[in-house]
Structure formats: C-alpha cells, structure tokens
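Chemist: Could you look at this predicted model? Sequence included:
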Amino acid sequence: MARGDGEPTLITSVQRALRLLEVVGEHPVGITAKSLSRRTGIALPTTYHLLRTLVHEGYLAKLDDGAFVVGSGVEGLHAAGREHRTWGRVRDAMTTLRDDLNAAIYLARYHDGEVEVVEVVDCPRSPRVDTWADFRQAAHATAIGKCLLAGLSPSERADHFSRHPPADLTPRTITRVRDLVHGDPPGLVHDVEEYALGTACMAAPVALGDVPATLAISFPTRRLADRSEFARPLGKAAGVISRMLAVPGDFPTGE
C-alpha cells in the first residue's frame, strides 16, 4: 500500500477483518454476511472471504441459520486483556511503592510446592538483591520465603524443607528445621542479612485465596533505622494488590 513519508503502513485486509469483528460484537444474536457487507461497506465477496478466515481461526462462529456471532477466540482475547489490565495496575502499585520507599519491590507466590518470584520492580538507585542463590532453595533465608511458608501448614512446611534442606548462606542464616517449621505466624516478616550480607528484606502477605502470595521489599542494611517506616506503606500496598487480584481471582504470571 502506498503511503506518505512518516505514515504507518496499514494492512487493509486486517482493518476490514477488525471492522467485521466490531460489528458482529454489536449483534449478540448474530448478523448475516449480507448485513455485515451493508453495515461496513465491504464488498460482499470480500466479506465472505474474511468471514471464512475469522471462523477458521475461531474469532467468529457461524450459526445454523447462517448468521455470525463472536467465537471463542475473542473470548480468550477478552480474558487475556483483562489479565493484562490487572497486571498493569499491579505493576503501577509496585512502582509507586518503589518510588515512595526507594527500595526494590518483589511479588511472589508459592506455586506447585516452590517459591516463585513473579515480578520485580527496581531501578538503578534501588537495585534488586543479587540472587546468587536460587530463591526456591533459599526460602528459609528470605523474607519472601518466610512470608510464603507462613501461609502453609506445619506439615507442608516440613515437606518443603525435606525437599530443600536449609543451608547456611550467611552467618545469620537460620537453618534449624524445627524453628523454621514452627516459625513466623502469618503477617509482616523480615530478614536481616540472612540471605545476603548487607541486605535486609521485609514481606507482607497478599490475599489470594488458598495460594500463599507476598509483596516484599529489599534495601541495604544501612537503612535499618528506616525499617519501622516501611511497614505501613508495605502493608497498605499489599492490601491494594490483594483487592486488585480478588476480582480476576487469579495471579498474573507476567509471562
């Protein structure tokens, strides 16, 4: 397609197909190809060609009476769009907390028996902690892991440590399994140089049904004096994100 300098290259067939989808979406009981042609101004032969393609790809479905309705492919896009919007709002909340506290922000969950860090929001002046040891192997030494494990039963925690025996990561690391299994109750937890020397972390639970989830921050130990000032904003942000995730009822994967 010819275009002027600086103008985007537009694919007419794609534009027409999207217009057909829009019009079909306005008619939940279905609309015929001839009506679509009249409504959109697209020639009838082209309309039939585009409709066949859209039906084949699952974005439209053809009823027994010949009318067309929205197909399952569009429903999938709608669900994906809702998750992307939720994920964007979650990231915005994490970014705001990062800027307010000047700390790296983490969102994690306990999924399929493992600690899974889903998203990290940091910046050069508030860098994430150097993950020299896999968080999945170091739940006992991180505020993230402690908060997630606190959402499990003692037997589930014992199972976790049977698969991931706690190792000494720093001189401050707690490795006694009995203390870890019967450790922190649900709520705000922290670690000070248990995972990495010079680094402290705090974590607050995020409500996600039966799935343990957490919002956490990391910061240099030289800022430990500010720790009491971090608790309220962190807890408030965790509550905000809990409410965001309560509507979709799922945890964005970030993938």
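Modeler: That came through, no problem. Numbers count the residues shown, from 1 in each chain.

Chemist: Going by C-alpha atoms from here, please, whenever you check contacts or count neighbours.
Modeler: Noted.

Chemist: tally of neighbours for M94?
Modeler: 27 (other Cα atoms under 10 Å).

Chemist: how far is stretch 224-239 from where the chain is centred?
Modeler: Relative to its chain's centre, stretch 224-239 lies at 22 Å (Cα atoms, centre = their mean, to the nearest Å).

Chemist: F219: what secondary structure?
Modeler: Secondary structure, DSSP: H, G, I helix; E, B strand; the rest coil: F219 is strand.

Chemist: Structure two is appended below for comparative analysis:
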Amino acid sequence: MQRQCLEVQAVQRALDILEVVGNSVQPVSLKELAYHTALPKSTAYRLLGNLEHRGYVRCSGDGSYQLGLKLLMMSQRVEQAFELKHLVRPFLLELNERFKETVHLGVLEQNRVLYVDSVESPQPIRLVAETGSTNAAYCTSLGKALLIRHSDEAIRQILTADGMQKRTDYTITAEDAFFAAMAQTRQLGYALDNMESAPECRCVGAPIYNHRGQAVAAISISGPATRFSLTLIANEAAPELLEDSRQISRFLGLMQESRLSGGRAL
C-alpha cells in the first residue's frame, strides 16, 4: 500500500527555500528567494530567520543567503560515510571469504552502533544485522571497539542514557564489569562479544581510526559459538581483523589528510 504524505505548509516552504539556496552557485537575496518560491517577502524572511537560527542557512553582510554550516557538516558526514563504506568493502569481502562468517562495518550514531555495511555468511546458520539498523554499544563487539578511545565519563553517560538490559546469561549489566571489559579491550586492541548480545553467538570487533587517532568506525566478524570458538578468535580471527583495521586506518588517515591539505600529497 502506498504511503500518503501529509504536507505541512511551513515545512514545504522551508524546504523550497533550502532547495533554491542549495542549487544556487552564488548567495541568494531575499528578493530572489521570494520570487523563486512564490512566497511573500515577509513569509520568506520569517522562514529564513528560523533556518538561520538552526544553522541551516547563513546571512552575509549584504543580506544574501547561502547554506549554513550545519548542512555542510551533514553533507560532509554523508560523503565520508560513503567513502568509508567503499574503502572497507574489499576488506569485508576478504574476511567473509576467509572465515565464512558474517562481517560488519559499524559507526557510533547517537550512542548506538549503526550498521553501515555487512557481508553475510554463506552458511545456512548465520548471524544477520540489517544495514541501517542499530544495536546497543555495551553488549556488542562493534560498540566496545567504537568506545575504545572514549573516556570513562563519556562511556558512563552512554551507559546511563541507553541502559544495560540483560539479553543473555552472559550480558554485562554492571558498570564496573563493563569498565573491566573495556580495559581488556584497550589492552588487546580489539573487542569481544562472548554471547552477550544474543545466545550462542560470538563476535570480535576492531576499531578504525582517523588521522586524529579517533575510533570513527569498526569492523567485526560474527558467528555461532559452535563454529566461532574463543580459540579461533584469539589465534586467527582477531589478528587478521587487527591487521585489516590497521590498513584501513592508514588509508582513511591518508585520505583525510589529503582532503585537509587541499589534495596535496603529504
């Protein structure tokens, strides 16, 4: 069944204004905006004031308008996520081929793990997380890997906001125990989900760092506990995952350094 869109006039008008501003190479005057959107100047001016207050447009000294920093930052995040996904994809395919288990790429979004990409295991019994879905950080290897450089106070705020629901008999639900797990994660350089998020499922995750040393993403391998043993993880999966995450971090750092330097090789 086709979803019906309930049009809100003020929202539609604000979007019309943003489209005119965004599609223009030069800053746009109030007069031009009113003309292209067929809005009275007073209405356009009022909507522009709201958009400017929220950072979606900015007004220059001559009274013309252009896109604000918030939209530019949002577009940059989308571009970086797109670049990251294409950069990491070959590594996910290789890990999937090597271990025949499901592999994921995730980022931290509003204190939760957002699954950006995944390659499913070819085996009949496998773990699946839909791209675009989210999961808690405290009970997943991706989440722990993404929190590896966070301060204890920042982690405590995330745990308080998201809660620590007991999902299995192995789920860590006490802050002290979680901080102990994070200490081990920092020592090893990778994170383990030992049947904490789902029964009889294990995952190992490693962080991806940007040029500032921040963990901006993470990759993981997930499989049923009957196949994906702790010995296999420690001796084979984790070392290969760490090597891949190091390579991706180097590539990502070089890409970002190049962008910051205007495309010049450093």
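Modeler: Sure thing, it's come through. Bear in mind that the values here come from a model prediction, so they are computed numbers and not experimental data.

Chemist: All the helices of structure 2, residue numbers only.
Modeler: 9-23, 30-37, 41-53, 69-99, 141-146, 152-162, 175-188, 230-232, 238-260 (DSSP state H).

Chemist: Can you give the contact residues for the first one?
Modeler: When contacts are defined by Cα atoms under 8 Å, 6 or more residues apart in numbering, helix 9-23 of structure 2 is touched by residues 27-28, 33, 36-37, 44, 47-48, 51, 57, 65-67.

Chemist: swap the cut-off to 7 Å and go again
Modeler: V28, L33, T37, L47, Q66, L67 (Cα atoms under 7 Å, 6 or more residues apart in numbering).

Chemist: and that helix with helix 30-37, angle?
Modeler: Calculated by axes from the mean of the first three to the mean of the last three Cα atoms, to 10 degrees, helix 9-23 of structure 2 forms an angle of 110 degrees with helix 30-37.

Chemist: Pull out the buried positions in helix 9-23 of structure 2.
Modeler: By 16 or more other Cα atoms under 10 Å, the buried positions in helix 9-23 of structure 2 come out as R13, A14, D16, I17, L18, V20, V21, G22.

Chemist: can you tell me which residue in structure 2 aligns to G88 of structure 1?
Modeler: Matched to structure 2 by TM-score structural alignment, G88 of structure 1 sits across from H86.

Chemist: Kindly report the same for L18 of structure 1.
Modeler: Using TM-score structural alignment, L18 of structure 1 sits opposite a gap in structure 2.

Chemist: Tally up the residues packed near L18 of structure 1, please.
Modeler: 14.

Chemist: Confirm that it sits in a helix.
Modeler: Yes: assigned with three-state DSSP, L18 of structure 1 falls within a helix.

Chemist: What does V117 of structure 1 correspond to in structure 2?
Modeler: Using TM-score structural alignment, the equivalent of V117 of structure 1 in structure 2 is Y115.

Chemist: hang on, isn't that match packed against L105?
Modeler: Yes: using Cα atoms under 7 Å, Y115 of structure 2 is in contact with L105, at 6.0 Å.

Chemist: So between the two, which is more surrounded?
Modeler: L105 (27 against 23).

Chemist: Pull the contacting residues for the counterpart of the more buried one in structure 1.
Modeler: L105 of structure 2 maps onto L107 of structure 1 when the alignment is built from TM-score structural alignment. By Cα under 7 Å, 6+ apart, L107 of structure 1 lies in contact with V117, V118, E119, V120, T214, L215, A216.

Chemist: Ok, L146 of structure 2 next?
Modeler: Per Cα under 7 Å, 6+ apart, neighbours of L146 of structure 2: L108, P207, A215, V216, A217, A218.

Chemist: run the last query once more with 10 Å
Modeler: 106-108, 111-113, 137, 140, 190-191, 205-209, 214-219 (Cα atoms under 10 Å, 6 or more residues apart in numbering).

Chemist: and the host helix or strand of H49 of structure 1, which residues are buried?
Modeler: Element membership of H49 of structure 1 [criterion: DSSP states H and E] is helix 44-56. For helix 44-56 of structure 1, burial by neighbour count (16+ other Cα under 10 Å) applies to T47, Y48, L50, L51, L54, V55.

Chemist: All set now, cheers.
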